[in-house]
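Chemist: Need coordinates for the following:
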Amino acid sequence: MGEIISFKAVSWRRNGQEILSNIHWSMEQDEHWAILGLNGSGKTSLLNIVTGYQFPTAGEVAVLGNVFGKTNLPELRREIGFVSSSLDRFSNSLNHETVEDIVISGKFASIGLYEEVSVEDVEKAESLLTSLRLDYLKGKHFRLLSQGEKRRVLIARALMSNPKLLILDEPCTGLDVLSREEVLFLMKEIVKNNCHLIYVTHHIEELVEEITHALLLRDGRIIAAGPKREVLTDDILSETFKTPVSVRWEENRPWLAVKKESILRF
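Modeler: Presented below is the predicted three-dimensional model:
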């Protein structure tokens, strides 16, 4: 498979308003992308198109070799893992589940287990917990975990179905520094498993070494897209975030600082 994602002249309108405009973007084999932009920039709409929950108003989309309009979208979604802080809304249901059951449920894309579980399913869940350094959580109920542990367990759950593409939508929201770094450590294991990664965030310091490329959105349009060292520059980030910023690199991670001068008017 060559292209993992292909957007050609993609636009999406809602209630007469253009939310995404003329998006040209491709994600190639062995690339792992970050998506950056202010609230309202179009990040969520772009993700909804990638996962087949929104159909573009104009343009052509292909994901994992499946051309929209010529493919079974529910089948495609089985190849895409998704983790977001928005999954916290299911906490009342998840709180009564053990860590192992939550991970296994990822195979069935369900909240809770309602289908027969095989010995192989149990073994795979335990293997995932081990590879993600979560063995110590075996047997515990979800409600007893820290926020960081919960996010890591949900990532393990998303990997249970062997997705070819994993979307992490602001997975570190609300986490302290230690919990954030524990979540970010998992990127190494994810990319080892032949899984392509889309990482959505407001915080560029979360773009660890495994993230190879970045797509920057502003008001539904692409400001820049390409290798992260090339696009995460002072000028491009200032335009994206509508305020003057500077970026420095430490251990192959970018760190952002807001300049003291007044907010730029682009």
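
Chemist: can we go C-alpha only for contacts and neighbour counts from here?
Modeler: Fine.

Chemist: So the closest residue to residue 107 other than its chain neighbours: helix, strand or coil?
Modeler: Closest residue in space to residue 107, ignoring its immediate chain neighbours: residue 161 at 4.6 Å, by CA to CA, 6 or more residues apart in numbering. With DSSP: H, G, I helix; E, B strand; the rest coil as the basis, the three-state label of residue 161 is coil.

Chemist: Tell me how many other residues surround residue 161.
Modeler: Number of residues near residue 161 (other CA atoms under 10 Å) recorded here: 20.

Chemist: to compare against the first, here's another:
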Amino acid sequence: MDARASAPLFWIRDASVVRAGRTILHVGDFSLSEGEHVALLGPNGAGKSTFIQLLTREVFPLWREEPPVRFRGQERPLLSEIKGALGIVSSTMHDQVRVHLPVEDIVVGGLFGTLGVPLHAEVGGAHRERARAALDRLGIVGLAGRDVMTLSTGQVRRVLVARELVRDPRVLIFDEPCTGLDPEGMYHVRQTMGALASEGRSIVLVTHYPEDIIPPIARVLLVKDGEVFADGPKADLLTSEVMSDLFDVPLVAAEQDGWYSLRGSYA
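Modeler: Model (predicted):
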């Protein structure tokens, strides 16, 4: 069997990210299998975004003789390989949508890594068919001709998912995907994550809120003060005691039909 085929999707051992002489994240031991889902949960400034940047090669750990981060068994993968495998949707990406463009052009841009169709790019019918197919899979193909600036926040967020999906990535990273959304928008984004998880893609979710963790995500990685606080089944970690320790305030966790929620304990 090909060693790369049997290797974890991501593998991290003793990785430290240092800024201005201070360690802002240390990961002792982490691996993610192909098709596995995980949620990174923790307070603001805990190191969740830095963790994702380790995976995407936007930041690099301290040098070690044995490279601390591997992708599909490779010590030094090509950046193009990583980008080809990953799709990233974030609330910060949403902030860049400040142009009057048709939704279909926004999605086609995902094939070129741009927001919209780049100048002088040759875009044919096959590109537009792929864009419409991605929109259709999310149930929003009817928006294809709309000006993206006329959409609701929740609709734009789903268009950005389609923009990543058009490249058919095997891993989708959702970085705070429900920030700024109303309940309807949250519902559709969470439903979208569930549908994509069922296709065998790996879902990596970064969030502050257990409410975002869809039922197919069985594993939770808790991050606090630049360290992995805990890593394990969500049934074991999404408890009142553990959540209170993670966020340093008294919290009450509840579960219903595979969905978890938190509320403050003010007694």
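
Chemist: Find the residue at the geometric middle of structure 1.
Modeler: In structure 1, the residue lying closest to the centroid (CA atoms, centre = their mean) is residue 168, at 2.2 Å.

Chemist: now the strands for the stretch 1-150 of structure 1?
Modeler: With DSSP state E, counting those that start in this stretch as the criterion, the stretch 1-150 of structure 1 has strands at 3-14, 17-28, 33-36, 58-63, 66-67, 80-84.

Chemist: Report all helices and strands that the third one contacts.
Modeler: In this case it means strand 33-36 of structure 1. strand 196-200, strand 213-218 (3 or more CA pairs under 8 Å, 6 or more residues apart in numbering; DSSP states H and E).

Chemist: whereabouts in structure 2 does that strand align?
Modeler: Mapped onto structure 2 using TM-score structural alignment, strand 33-36 of structure 1 covers residues 38-41.

Chemist: how distant is the matching stretch from the center of its chain?
Modeler: The chain centre lies 9 Å from the centre of stretch 38-41 of structure 2; the measure is CA atoms, centre = their mean, to the nearest Å.

Chemist: same question, stretch 36-54 of structure 1
Modeler: 11 Å.

Chemist: in the superposed pair, what's the mean gap between the match of strand 33-36 of structure 1 and structure 1?
Modeler: Superposing on structure 1 and averaging over aligned pairs (mean CA distance after the TM-score superposition for structure 1), stretch 38-41 of structure 2 comes out at 0.7 Å.

Chemist: Tell me which residues are up against that stretch.
Modeler: If you take CA atoms under 8 Å, 6 or more residues apart in numbering as the criterion, stretch 38-41 of structure 2 is touched by 48, 203-210, 213, 217-223.

Chemist: at 7 Å what do you get?
Modeler: With contacts defined as CA atoms under 7 Å, 6 or more residues apart in numbering, stretch 38-41 of structure 2 is touched by 48, 203-208, 213, 217-223.

Chemist: try stretch 99-111 of structure 2
Modeler: Contacts for stretch 99-111 of structure 2 (CA under 7 Å, 6+ apart): 115-117, 127-128, 131-132, 143-149, 159, 162-164, 166-167.

Chemist: let's go with 8 Å and repeat that
Modeler: Outside stretch 99-111 of structure 2, the residues that reach it (CA under 8 Å, 6+ apart) are 115-118, 127-128, 130-132, 143-149, 159-160, 162-164, 166-167.

Chemist: Only the buried residues of it, if you could.
Modeler: Under the neighbour-count criterion of 16 or more other CA atoms under 10 Å, stretch 99-111 of structure 2 has 101-111 buried.

Chemist: same thing with stretch 240-258 of structure 2?
Modeler: 240, 242-244, 246, 250-253.
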